[in-house]
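Peer 1: sequence plus the predicted model coming up.
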Amino acid sequence: MDWNRVEGNWKQVKGKIKEQWGKLTDDDLDVVAGKRDQLEGKIQERYGIAKDQVRSDVDSWYGRQKW
């Protein structure tokens, strides 16, 4: 599955995102609207993590999902 499915099911996926990255607000997730690059940017902003680490974390999270 590719990231397009995440974008298409964003309302359902937002809860899973908040479980993983609880510092993200509902407003953050509304702005992200399923766009991976924006999600990574918000995670960087809230957690102060380097871009490469965020990308790895998102990849890891994505791989653990039961789609």
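Peer 2: Received, thanks. In this text the structure is predicted, and so the values were computed from the model without any measurement. Numbering: from 1, shown residues only.
Peer 1: every contact and neighbour count from this point should use C-alpha atoms.
Peer 2: Fine.
Peer 1: in what helix or strand does R5 lie?
Peer 2: Taking DSSP states H and E as the criterion, the element that holds R5 is helix 3-8.
Peer 1: check it against this one:
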Amino acid sequence: MDSYQLKLEAPWPEVKEMLKEVNMELTDEDLELKPGGEKELLERLSRKMNKSISEVKTWIESVSFNKGIAG
């Protein structure tokens, strides 16, 4: 399903590090992304952050596009 497809401006390893800088509660385990595993990642983060999947997806993409400026 395309609604889970992340549109990132940087490779995932870089985005993952930016996300950890913005939200220090997130771990490597929380941010593990396997090929085709966007849905699982978004569901896991949605539960941990107590936000909707849509909000988490928007947040990840904004951090990616803003190079870590988004909060």
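Peer 2: Perfect, thanks for sending it. This one's a predicted model, so the numbers in the text were calculated from it and none came from an experiment.
Peer 1: in the helix holding R5 of structure 1, what's buried?
Peer 2: Of the residues in helix 3-8 of structure 1, 6-7 count as buried by neighbour count, 16 or more other C-alpha atoms under 10 Å.
Peer 1: ok now it, how far from the chain's centre?
Peer 2: Averaging C-alpha coordinates over helix 3-8 of structure 1 and over its chain gives two centres that are 11 Å apart (C-alpha atoms, centre = their mean, to the nearest Å).
Peer 1: same question, stretch 10-26 of structure 2
Peer 2: 8 Å.
Peer 1: what lines up with Y62 of structure 1 in structure 2?
Peer 2: The pairwise alignment with structure 2 assigns Y62 of structure 1 to S64, based on TM-score structural alignment.
Peer 1: list the buried residues of the helix or strand where that match lies.
Peer 2: Using DSSP H and E, S64 of structure 2 falls within helix 53-65. By neighbour count on 16+ other C-alpha under 10 Å, the buried set for helix 53-65 of structure 2 is 53, 56-57, 60-65.
Peer 1: do the same with stretch 11-25 of structure 2
Peer 2: Of the residues in stretch 11-25 of structure 2, those scored as buried under the neighbour-count criterion (16+ other C-alpha under 10 Å) are 15-20.
Peer 1: now tell me what touches that stretch from outside.
Peer 2: Contacts of stretch 11-25 of structure 2 from elsewhere in the structure, counted by C-alpha atoms under 8 Å, 6 or more residues apart in numbering, are 8, 26-28, 31, 60, 63-64, 67-68, 70-71.
Peer 1: CSV for these, including distance to L41 of structure 2?
Peer 2: Putting the contacts of stretch 11-25 of structure 2 into CSV (distance: C-alpha to C-alpha, whole Å) gives the following:
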residue, distance to L41 of structure 2
L8, 14
L26, 12
T27, 12
D28, 11
L31, 7
I60, 11
V63, 16
S64, 15
K67, 20
G68, 19
A70, 19
G71, 19
